[in-house]
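Next comes the sequence, and after it the predicted model I'd like to discuss.
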Amino acid sequence: MLRLYGIPTSGNCYKVELLLKQLGIPYEGISVNSRQGENRLPEYLAKNPFGQIPALELESGVVLAESAAILVYLAEDTPMYGQTKLERAEILKWLFFEQTRIARYIATTRFWVRAGQAEANASLIEQNLKLGTDALRIMNTHLEGKTFFVGERYTIADVALFTYTHVAEQGGFDLKPFPSIQAWCQRVQETDQFFPLPGA
């Protein structure tokens, strides 16, 4: 059985757990709390030298790191990773976008706000609010007249982008100017076997 290392309240762990459940893949969840430094313990680093969560341990004992890579691995040979070469390239494009724009600006800002570190990071938050809003604008424009991000079907691009976008307001972002994003978030929440991000 697969083993998923991490904590349910982590957005990056949630992405993987949501996909596992939606694909009907059995797994065992093993708690590794990065906020308490458990991801820096020698026994965890022996499994995952990156020291991140999530990590996915395969039946073979191989351990995969990086949430986007794990999503691709799990979705391979399923419609969740597209049906054509071009769709798969488009999905990868949005996975990279999520990591460089959404996670960098929106997830980080949300973490600082929720952790009581907003004042200490005020100048960075001001910058992130602008850059994160620019990213939301790109997403909203792309979604106009579309159901999902790639191929008019729910894919891992939607899983990745949804996770931190739907809780962006917890970091001070305003989703009201982006009706296409709001409607898309609702559609994601109506997919089979969906469950909410704990704490959202």
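Received it, and whenever you're ready, just let me know what you need. Numbers count the residues shown, from 1 in each chain.

make it CA atoms for all contacts and neighbour counts henceforth
Fine.

what about the spatially closest residue to residue 151 that is not a sequence neighbour, how many neighbours?
Counting by CA to CA, 6 or more residues apart in numbering, residue 151 lies nearest to residue 87, which is 6.7 Å off, once chain neighbours are set aside. Per other CA atoms under 10 Å, the neighbour tally for residue 87 reads 15.

Hmm, residue 87 is touching residue 153, no?
No: counting by CA atoms under 8 Å, residue 87 stays clear of residue 153, with 10.3 Å between them.

Give the full set of residues in contact with residue 9.
197-199 (CA atoms under 8 Å, 6 or more residues apart in numbering).

cool, and residue 181?
With CA under 8 Å, 6+ apart, residue 181 has these contacts: 136, 139-140, 143, 175.

quick one on the thing from earlier: and the residue nearest to residue 151, which of the three is it?
Classification of residue 87 using DSSP: H, G, I helix; E, B strand; the rest coil returns helix.

excluding its backbone neighbours, what's nearest the residue nearest the centre of the chain?
In the chain, the centroid-proximal residue (CA atoms, centre = their mean) is residue 160; its distance is 3.8 Å. Among residues not flanking residue 160 along the chain, residue 15 sits closest, at 6.1 Å (CA to CA, 6+ apart).

next, the one to line up against it:
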Amino acid sequence: MLRLYDSRYSGNSWKIRILLNQLERSFERHTLDLEAGETKTEAFSRLNRFGRIPVLQLPDGQTIVESAAILLYLAEGTPFLYKDPYLRAQVIGWMFFEQGDLQRFLALSRVYHIRGMADKMSQQIERLHADGYLGLEKLERWLETHEWLAGDRYTVADISVFAYCSLAHEGKYEMERFPSVNAWLQRVRAQPGWLDMFDISPFQTGHH
């Protein structure tokens, strides 16, 4: 059985659970406490050379790390990833964009707010917002004329970009500025097998 190492509040981990649920793939979930240092142990470093979640461990013990790589691995041969090389490259391009232009800026601002650190980190949050809004504006322009990110259907590109965009309001981003993004977020949530962040998948076993 697949084994997923994740954490409750991680958007990157949430992406993987969404896809596993939509694929109806059974998996064993191991939820780690990041603040308790459970990703900093020698045992965990053997699972992930980068020392962070999520990690997908295959039945043979091999591991796949980094959320985009895990999504691409799981989506192979399914409707969530195109076979056509050009369309596949479009999916991967959006996943690179999410990691480079959105994820860090949206996620860090959210972390500072939900951990009660916002007052001390106001200057850092201001800089994060400036960069995060640039990425969100690019996404808004695309979605003004496109229903989905890559091609004509929902793919792992949408799952990848969705997670932290849907959580951006927790980092005090003014998401009402992006009506096309908000309409797309609703389309993603309406997909069969959708799983909210704190929902428990019927296909999972283990700690949650």
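Yep, that arrived. In this text, all values refer to a predicted model and were calculated from it rather than measured experimentally.

follow-up on the earlier one: ok, so what distance separates the residue nearest to the centre of structure 1 from residue 95 of structure 1?
In this view, residue 160 of structure 1 and residue 95 of structure 1 are 7 Å apart by CA to CA, to the nearest Å.

how many neighbours does the residue nearest to residue 160 of structure 1 have?
Using other CA under 10 Å: residue 15 of structure 1 sits among 25 other residues.

show me where structure 1 has strands.
For structure 1, the strands defined by DSSP state E cover 2-6, 27-31, 55-57, 63-65.

Give the aligned range of the third one in structure 2.
Alignment of strand 55-57 of structure 1 against structure 2: residues 55-57, by TM-score structural alignment.

which residues are in contact with the matching stretch?
For stretch 55-57 of structure 2, contacts defined as CA under 8 Å, 6+ apart pick out 2-6, 47-48, 63-67, 70.

Any of these buried? List them.
2-6, 47-48, 63-67, 70 (16 or more other CA atoms under 10 Å).

Residue 125 of structure 2 reaches residue 109, doesn't it?
Yes: contact criterion CA under 8 Å: residue 125 of structure 2 and residue 109 qualify, at 5.7 Å.

Between the two, which has more neighbouring residues?
The residue with more neighbours, out of residue 125 of structure 2 and residue 109, is residue 109; 27 against 23, by other CA under 10 Å.

list the contacts for residue 41 of structure 2?
Counting by CA under 8 Å, 6+ apart, residue 41 of structure 2 has no contacts.

The equivalent of it over in structure 1 and residue 199 of structure 1, how far apart?
Under the alignment (TM-score structural alignment), residue 41 of structure 2 pairs with residue 41 of structure 1. Counting by CA to CA, the separation of residue 41 of structure 1 from residue 199 of structure 1 is 26 Å.

swap in residue 162 of structure 1?
Distance, residue 162 of structure 1 to residue 199 of structure 1, by CA to CA: 15 Å.

Of these two, which one has the most company?
Set residue 162 of structure 1 next to residue 199 and count neighbours by other CA under 10 Å: residue 162 wins out with 21 against 8.

What's the local residue count around the spatially closest residue to the more buried one that is not a sequence neighbour?
What sits nearest to residue 162 of structure 1 in space, not counting adjacent residues and going by CA to CA, 6+ apart, is residue 185, at 6.6 Å. Residues near residue 185 of structure 1, counting by other CA under 10 Å, number 18.

now residue 46 of structure 2
Residue 46 of structure 2: 11 neighbours (other CA under 10 Å).

what's it in contact with, if anything?
No contacts exist for residue 46 of structure 2 under CA under 8 Å, 6+ apart.

Show me the contact partners of stretch 22-34 of structure 1.
For stretch 22-34 of structure 1, using CA under 8 Å, 6+ apart, the contacting residues are 1-7, 20, 38-40, 52-53, 192-194.

so how far does it reach from one end to the other?
First-to-last residue span, stretch 22-34 of structure 1, CA to CA: 25 Å.

how far is that stretch from where the chain is centred?
Distance, stretch centre to chain centre, for stretch 22-34 of structure 1: 15 Å (CA atoms, centre = their mean, to the nearest Å).

where exactly do the helices run in structure 2?
Ranges of helices within structure 2 are 11-23, 42-47, 67-75, 85-97, 104-114, 122-143, 156-167, 179-189, based on DSSP state H.

Please report which of the contacts of residue 181 of structure 1 has the highest neighbour count.
residue 136 (23 neighbours).

Alright, calling it a day.
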